[in-house]
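Trainee: pasting the sequence and the predicted coordinates here, then a few questions.
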Amino acid sequence: MTIQALYTLFQECPSISTDTRKITPNSMFFALKGDNFNGNSFAKTALESGAKYCVIDEKEFLINEKCILVDDVLKTLQELANYHRKQLKTPIIALTGSNGKTTTKELIHAVLSTQFKTLATKGNLNNHIGVPLTLLSLTRDVEIGIIEMGANHHKEIEFLCQIALPDYGLITNFGKAHLEGFGSIEGVIKAKSELYEHLKQHHKPIFLNINDPVQVKQAANYNKLVTFDTSDSNHTLKLKSAQPLLSFEYQNTTVKTHLTGAYNFNNICAAIAIGTYFKVRPEFIKQAIKNYIPTNNRSQVIKKGTNTIILDAYNANPTSMMAALENFKQTESNQKVLFLGDMFELGADSAIEHQNIVNYIEKHIIANVNLIGSNFFKTKTVNPLIKTFETFEDLRSDLNSNTVNNALILIKGSRGMALERVLEFL
């Protein structure tokens, strides 16, 4: 079946499904494969659960005329998303970066949605499956799409751009993330800049933080730049405080947010710049950022009992970990407690990067420190306030016998560490 013919059937369906546990009525089910599952084997279940069509790529699961046999389900999903994107021609803002992608995307969405019908990537569905699914959820009434793009290898951003065909782009930053796949910080810069390269080739605007010299270098000699400044030199936008909640001054008004950390100021500046570019009224911009409440373990400030908790446990890499620690160091409290989990996908740099974090804590932070995971367990320290636990179960035993009260607590680690579990003991 051609993509054009499949698109005709897609237009009969109100949604796409990829999980038979979450089938929506009359949806089109794509039988994707993974390391431990074969979606083709669920085609019959999908139809019985209410799917109108099933896209499969193994002939033995061809049950009836509702099953559409293709060469490759994933490739077909991506091609259909690209075709749909071309039909609608919805303006697309794409963003990538090492840190802050999802928070920035949510802030941009909050700002733009005050004046436009917008659609943004849900959660962090930012890969070769998530991006097509987001594009396929675009409808004709959506005025602006905001697509987050993630990657841990070279050419992934380039590939996602070929599917989404963005009209605008933003890179939040370049940091020490996914070094195992990118090889080095230089590899990170090259890979993330694939977004810039795509926009340059198609003469599309780039939103550029001119306080980041690396970004400025990567966008050099390009004439379609929408620049913004995160310093206070122009006296229109400046950071007021970041402890524990961030506040900033914008157009002679102090705006208090629900975000923590000075590192989130760059994300706010990007959202304001994009809102301004699309002529969103300043009072709407202020209100949108003021009302935005982070979720999903990202930069959340939680009061629990007598403790104030900074929960930033969705992900971690050396750059984001150091930024969180710098902010924690500057936040005043009589008692501080740290729970830090391993940082994943660092490859050969893992040992030295974990030891660098320990060295920084020893030198700069006075706190009771709990380091969790096999990588942190191998680090060396002479500080008696720093405890290491090879597994979360080891930490659990310690928490069961030691209570934490009246403290400022930072919880941060890679997603696989699931450190939000610490909340159960606080």
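Mentor: Alright, I've got the coordinates.
Trainee: make it CA atoms for all contacts and neighbour counts henceforth
Mentor: Fine.
Trainee: how far away is residue 282 from residue 398?
Mentor: With distances taken as C-alpha to C-alpha, to the nearest Å, residue 282 is found 50 Å from residue 398.
Trainee: repeat for residue 306
Mentor: For residue 306, the distance to residue 398 equals 20 Å [C-alpha to C-alpha].
Trainee: helix, strand or coil: sort out the residue lying farthest from the centre of the chain for me.
Mentor: Distance from the C-alpha centroid of the chain, by C-alpha atoms, centre = their mean, peaks at residue 64 (39.7 Å). Secondary structure for residue 64, judged by DSSP: H, G, I helix; E, B strand; the rest coil, is coil.
Trainee: run through the residues that contact it.
Mentor: Contact analysis of residue 64 by C-alpha atoms under 8 Å, 6 or more residues apart in numbering lists nothing.
Trainee: burial count for residue 253?
Mentor: Using other C-alpha atoms under 10 Å, residue 253 has 12 other residues around it.
Trainee: before we move on, what about residue 20?
Mentor: 21.
Trainee: my guess is it contacts residue 45. True?
Mentor: Yes: using C-alpha atoms under 8 Å, residue 20 makes contact with residue 45 at a distance of 6.8 Å.
Trainee: go ahead and flag the most central residue of the chain.
Mentor: For the chain, by C-alpha atoms, centre = their mean, the most central residue is residue 102; offset 3.2 Å.
Trainee: with adjacent residues omitted, what lies nearest to that residue?
Mentor: Closest residue to residue 102 apart from its sequence neighbours, by C-alpha to C-alpha, 6 or more residues apart in numbering: residue 124 at 6.4 Å.
Trainee: okay, one more to line up with it:
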Amino acid sequence: MEINTLYNLYSQHYLVDTDTRKIRKSTVFFALKGDNFNGNKFAKKALELGANFAIVDEKEYKTSANIILVDNVLKTLQKLANYHRKQLKLPIIGLTGSNGKTTTKELINTVLSAQYNTTATIGNLNNHIGVPLTLLSMTPETEIGIIEMGANHQKEIDFLCNICEPDFGYITNFGKAHLEGFGSIEGVIKGKSELYNYIKNNDKIAFINIEDKIQVEKSKNLKLIPFSETLKFVGVNPFVKLSYNSTTIQSNLIGSYNYTNIAAAITIGNYFKVSLIDIKNAIEEYESTNNRSQIIKKESNQIILDAYNANPSSMLVALENFKSLKDKYKTIILGDMFELGSSSLIEHQVIVDLATELDFDNIYFVGENFHKTKTNKHQFKTYDDLFLFIKNNPLEHQSILIKGSRGMRLERILKLIN
């Protein structure tokens, strides 16, 4: 089937689904395949549940006229998304970086949605499937699109840019994330800068933080919009406070590292002529969720839950920020950082040494990688070991930082903390 013909079917309702457990009436079901599942098997079920059409790439599952056979379902999804993007008469902001992508994306969306009908990446669905699905969730009513793009190898950002064709780009930072795939920090910089390459080659615009020397260096010869000169960092304890056009903005985000995320959202909002009062209200009303720098108050303890993800760069700033807080008693619970490749032991040891130097009241390391490091602090090879220890040695009257990679699921320990 030609992509324009398929587009005519999709544009009847602008609905696409890939999971029959969440199927919507009148949708187009794309039967994606993975290592442990085959969506082709659910094509018939998708129609029974209300889908108008199902897209498959295995001939045996084309059992009715409303089941459409293509060569490759995933590639068809991506082609359809790009075709749709070309029909959309709206600006799209592309966003990537090592740390803070999702929070920055949410802040940008919050600010812009004060004045526009926006569509943004849901959660962190920022890969070769998530980006097409985000594009296909945009409708003729959408006025601005915000696309988060993630990557752990070279050429992934380039590939995603060619699907979503952003008019504007922003890279949050370049840090030690996904070193296993990128190979080194130089590889990270090269991979993330593929967004700048796209912007340059297509005469688009980049937002940059001029205090980030790497951003400045890698964005030379681009059309640039720097952070507003009227933006000033005021302080943090624990929430970020800043000044914009002499107006004080008190956020609900902890950590000085979130200042640049807020600054990016303000700069982009200002470019799109969102009023100062709407920007201020949007920033002040935004609260982080999904285990990202959440403040959780218990009967005896206060918790900073930052267990959505972790890498050496984000660990470092989280520890330094936590040390700067004025709380009297402090405990840290740190879980393994993943996808660091051959540098894993070195990077975990650096974090162990830093945490020890900062001298918190209680220091707990959990995971196989941290267990291999040299330290005189508490080490737990598994989450169950940590769970048992805290159960028998409850924490009281502490400010607690919990941070680790998503696979560690350290938020589970909350049930033991009162």
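Mentor: Yep, that arrived. Worth saying up front: this structure is predicted, and the values here are computed from it rather than measured.
Trainee: post the TM-score for the overlay when you can.
Mentor: Once superposed, the chains reach a TM-score of 0.98 (TM-score structural alignment, normalised by the length of the second structure), with 417 aligned residues with a C-alpha RMSD of 1.0 Å.
Trainee: measure the residue mapped onto residue 288 of the second structure from the first structure to residue 345 of the first structure for me?
Mentor: Using TM-score structural alignment, the partner of residue 288 of the second structure in the first structure is residue 294. Separation of residue 294 of the first structure from residue 345 of the first structure (C-alpha to C-alpha) stands at 25 Å.
Trainee: same question for residue 121 of the first structure.
Mentor: For residue 121 of the first structure, the distance to residue 345 of the first structure - C-alpha to C-alpha - is 24 Å.
Trainee: then residue 316 of the first structure?
Mentor: For residue 316 of the first structure relative to residue 345 of the first structure (C-alpha to C-alpha), the value is 10 Å.
Trainee: ok, now residue 415 of the first structure?
Mentor: Using C-alpha to C-alpha, one gets 11 Å for the distance from residue 415 of the first structure to residue 345 of the first structure.
Trainee: what do you get for residue 234 of the first structure?
Mentor: Distance, residue 234 of the first structure to residue 345 of the first structure, by C-alpha to C-alpha: 39 Å.
Trainee: look at the two and report which has more neighbours.
Mentor: Higher neighbour count among residue 234 of the first structure and residue 345: residue 345, with 18 against 9, using other C-alpha under 10 Å.
Trainee: map that one onto the second structure.
Mentor: Counting by TM-score structural alignment, residue 345 of the first structure lines up with residue 339 in the second structure.
Trainee: got it, and residue 261 of the first structure?
Mentor: Aligned counterpart of residue 261 of the first structure in the second structure: residue 255 (TM-score structural alignment).
Trainee: please name the residues that touch its match.
Mentor: With C-alpha under 8 Å, 6+ apart, residue 255 of the second structure has these contacts: 236, 238, 239, 240, 318, 321, 322.
Trainee: the third one -> the first structure?
Mentor: By that I understand residue 239 of the second structure. Matched to the first structure by TM-score structural alignment, residue 239 of the second structure sits across from residue 245.
Trainee: cool, the last one as well?
Mentor: Mapped onto the first structure by TM-score structural alignment, residue 322 of the second structure lines up with residue 328.
Trainee: can you name the next helix or strand after the helix or strand hosting residue 181 of the first structure?
Mentor: Using DSSP states H and E, residue 181 of the first structure sits within helix 179-182. Tracing the chain past helix 179-182 of the first structure, the next element assigned as helix or strand by DSSP H and E is helix 185-192.
Trainee: just checking, next helix/strand downstream of that next one?
Mentor: Sequence-wise, the next helix or strand downstream of helix 185-192 of the first structure (DSSP H and E) is helix 194-201.
Trainee: so where is that next one in the second structure?
Mentor: Aligned using TM-score structural alignment, helix 194-201 of the first structure spans residues 194-201 in the second structure.
Trainee: and the contacts of that stretch?
Mentor: Here stretch 194-201 of the second structure makes contact (C-alpha under 8 Å, 6+ apart) with 94, 96, 155, 157-158, 161, 166-169, 171, 205-206, 218-219, 221-223.
Trainee: and residue 366 of the second structure, what does it touch?
Mentor: Neighbours of residue 366 of the second structure in contact, by C-alpha under 8 Å, 6+ apart: 333, 334, 335, 336, 379, 380, 381, 382, 383, 386.
Trainee: and the buried ones among those residues, selectable in ChimeraX?
Mentor: Burial among the contacts of residue 366 of the second structure is assessed by 16 or more other C-alpha atoms under 10 Å; the matching ChimeraX selection reads:
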select :333,334,335,336,379,380,381,383,386
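Trainee: can you redo the contacts of residue 366 of the second structure as CSV with secondary structure?
Mentor: Converted to CSV, these look like this (three-state DSSP):
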residue, secondary structure
333, strand
334, strand
335, strand
336, coil
379, strand
380, strand
381, coil
382, coil
383, helix
386, helix
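Trainee: and which of the contacts of residue 366 of the second structure is nearest residue 130 of the second structure?
Mentor: Of all the contacts of residue 366 of the second structure, residue 130 of the second structure sits closest to residue 336, with 25.8 Å by C-alpha to C-alpha.
Trainee: and the closest one, how far from residue 188 of the second structure?
Mentor: Distance of residue 336 of the second structure to residue 188 of the second structure, computed by C-alpha to C-alpha: 20 Å.
Trainee: name the SS class of residue 206 of the second structure, please.
Mentor: Secondary structure, three-state DSSP: residue 206 of the second structure is strand.
Trainee: can you find the partner of residue 215 of the first structure in the second structure?
Mentor: By TM-score structural alignment, residue 215 of the first structure lines up with residue 215.
Trainee: now for the nearest residue to that match once chain neighbours are set aside: which residues touch it?
Mentor: Excluding its sequence neighbours, the residue lying closest to residue 215 of the second structure (C-alpha to C-alpha, 6+ apart) is residue 208, at 6.5 Å. Neighbour list for residue 208 of the second structure: 170, 171, 215, 216, 224, 225, 226, 227, 264 [criterion: C-alpha under 8 Å, 6+ apart].
Trainee: ok, residue 245 of the second structure next?
Mentor: 230, 231.
Trainee: please repeat the previous calculation with a cut-off of 6 Å.
Mentor: residue 230 (C-alpha atoms under 6 Å, 6 or more residues apart in numbering).
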